[in-house]
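Q: Below are the sequence and a predicted model; questions follow.
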Amino acid sequence: MSFNNLDQLYRSVIMDHYKNPRNRGELDSENKLVINMNNPTCGDRIQLHLQVENDKITDAKFTGEGCSISMSSASMMTEAIKGLSVEEALKMSHYFSEMMLGKDVDEEELGLDLGDIEALQGVCKFPARIKCATLAWKAMEKSVNHR
């Protein structure tokens, strides 16, 4: 597949998550973790809701507003971390941060499927947008590390 076709495919995945976000909303559980974060540079805001039971993320939802990168990243992240242990989710977040810095990520080494998240790898070419892409991930890290 040519670079242009791959780039177009990635853009369509990002726009699909932006227009049809997965896991948008709030959790009703009393034992949920909730964190609010924002990117003051561009105005992106997210409220992340996580349900963690026995060190496993059993559910994840988000609300907020922002650019297509931040909202699609939140959608992709909530899909990817459901069912993972907190350790696995943090490992995935680390690899995502590395990807945002332009480093190659070996999914075999990660041992987890990145799925649609790979569509965001082109963001590293636009340094001003990296904070948009990582906002939801930083919220997840902060939430599980301070529970």
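A: Yep, that arrived.
Q: CA only for contacts and neighbour counts going forward, please
A: Will do.
Q: tell me which element the residue lying closest to residue 117 once chain neighbours are set aside falls in.
A: Distances taken as Cα to Cα, 6 or more residues apart in numbering put residue 76 closest to residue 117, at 5.9 Å, once the chain neighbours are dropped. According to DSSP states H and E, residue 76 maps onto helix 68-81.
Q: Next up, a structure to set beside the first:
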Amino acid sequence: MSFDNLDTLYRQVIMDHYKNPRNRGSLTDESVTIDMNNPTCGDRIQIHLHVEDDIVQEAKFEGEGCSISLSSASMMTQAIKGKTVEQAMQMSQIFSDMMLGKDVDEMDIDLGDIQALQGVAKFPARIKCATLAWKAMEKGVDNQSE
């Protein structure tokens, strides 16, 4: 597949998650809620996590922002459900490395749609948009385990 075709495919995946977000909404009192924002561009994300027996049982998000920020939140909530906290944190580290343009070893974890965001690394001003939901998830997992 040519680079142009791959780029077009990735854009379509990002726009699909933006227009048809997965896991948009809130959770009950059994969950932890983390609010984060990116004052640079106005993105605001609220992540809701329900972790039980060290497994992310449920993940949802609410918020407003650019297509990259909201698509990333949709992809992240979809990817971490059913994963252990350790796996979710490992995915977050791989994603962060990918956003910084580092070579990532995806052998252990299938990133699925998340790979569509790898082009964001070329636009430093947009990296915070892509990582906002992931940073909220990390904070939420830390809060839930306390």
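A: The structure has been received and is ready for your questions. All values derive from a computational prediction rather than experimental measurement.
Q: Got a TM-score for the pair?
A: Once superposed, the chains reach a TM-score of 0.97 (TM-score structural alignment, normalised by the length of the second structure), with 144 aligned residues with a Cα RMSD of 0.6 Å.
Q: if we can go back for a sec, my read: the residue nearest to residue 117 of the first structure touches residue 119, true?
A: No. Using Cα atoms under 8 Å, residue 76 of the first structure makes no contact with residue 119, being 9.6 Å away.
Q: which residues does the closest residue in space to residue 97 of the first structure that isn't next to it in sequence contact?
A: The shortest distance from residue 97 of the first structure to any residue other than its chain neighbours is 7.1 Å, reached at residue 134 (Cα to Cα, 6+ apart). Listed by Cα atoms under 8 Å, 6 or more residues apart in numbering, the contact set of residue 134 of the first structure reads 70, 73, 97.
Q: Do a quick rundown of the helices in the second structure.
A: 3-19, 67-80, 85-99, 124-144 (DSSP state H).
Q: which ones are touching the residue most central in space within the first structure?
A: Centroid-nearest residue in the first structure, with Cα atoms, centre = their mean: residue 77, separated by 3.1 Å. Going by Cα under 8 Å, 6+ apart, residue 77 of the first structure touches 117, 136-137.
Q: Same list (those) but as CSV, adding distance to residue 26 of the first structure and neighbour count.
A: Putting the contacts of residue 77 of the first structure into CSV (distance: Cα to Cα, whole Å; neighbours: other Cα atoms under 10 Å) gives the following:
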residue, distance to residue 26 of the first structure, neighbour count
117, 22, 21
136, 15, 30
137, 17, 25
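Q: Next, format those as JSON lines and append distance to residue 90 of the first structure.
A: JSON lines is the format used below for the contacts of residue 77 of the first structure (distance: Cα to Cα, whole Å):
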{"residue": "117", "distance to residue 90 of the first structure": "15"}
{"residue": "136", "distance to residue 90 of the first structure": "12"}
{"residue": "137", "distance to residue 90 of the first structure": "9"}
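Q: Of the residues you listed, just say which sits nearest to residue 105 of the first structure.
A: residue 117 (11.5 Å; Cα to Cα).
Q: For the counterpart of that closest one in the second structure, which residues are in contact?
A: When the second structure is aligned by TM-score structural alignment, the residue opposite residue 117 of the first structure is residue 114. Applying Cα under 8 Å, 6+ apart to residue 114 of the second structure gives the contacts 72, 75-76, 95.
Q: Could you measure from residue 114 of the second structure over to residue 31 of the second structure?
A: 24 Å (Cα to Cα, to the nearest Å).
Q: likewise residue 94 of the second structure?
A: 25 Å.
Q: With residue 25 of the second structure instead?
A: In terms of Cα to Cα, residue 25 of the second structure sits 12 Å off from residue 31 of the second structure.
Q: who has more neighbours, the two?
A: residue 31 (20 against 14; other Cα atoms under 10 Å).
Q: distance of the residue nearest to that one when sequence neighbours are not counted from residue 57 of the second structure?
A: Leaving aside its chain neighbours, residue 31 of the second structure sits nearest to residue 50 (4.5 Å; criterion: Cα to Cα, 6+ apart). In this view, residue 50 of the second structure and residue 57 of the second structure are 6 Å apart by Cα to Cα.
Q: Which of these two has more residues huddled nearby?
A: Comparing residue 50 of the second structure with residue 57 by other Cα under 10 Å, the one with more neighbours is residue 50, at 22 against 16.
Q: these two touch, right, that one and residue 61?
A: No. The pair residue 50 of the second structure / residue 61 is not scored as a contact, 11.9 Å apart, by Cα under 8 Å.
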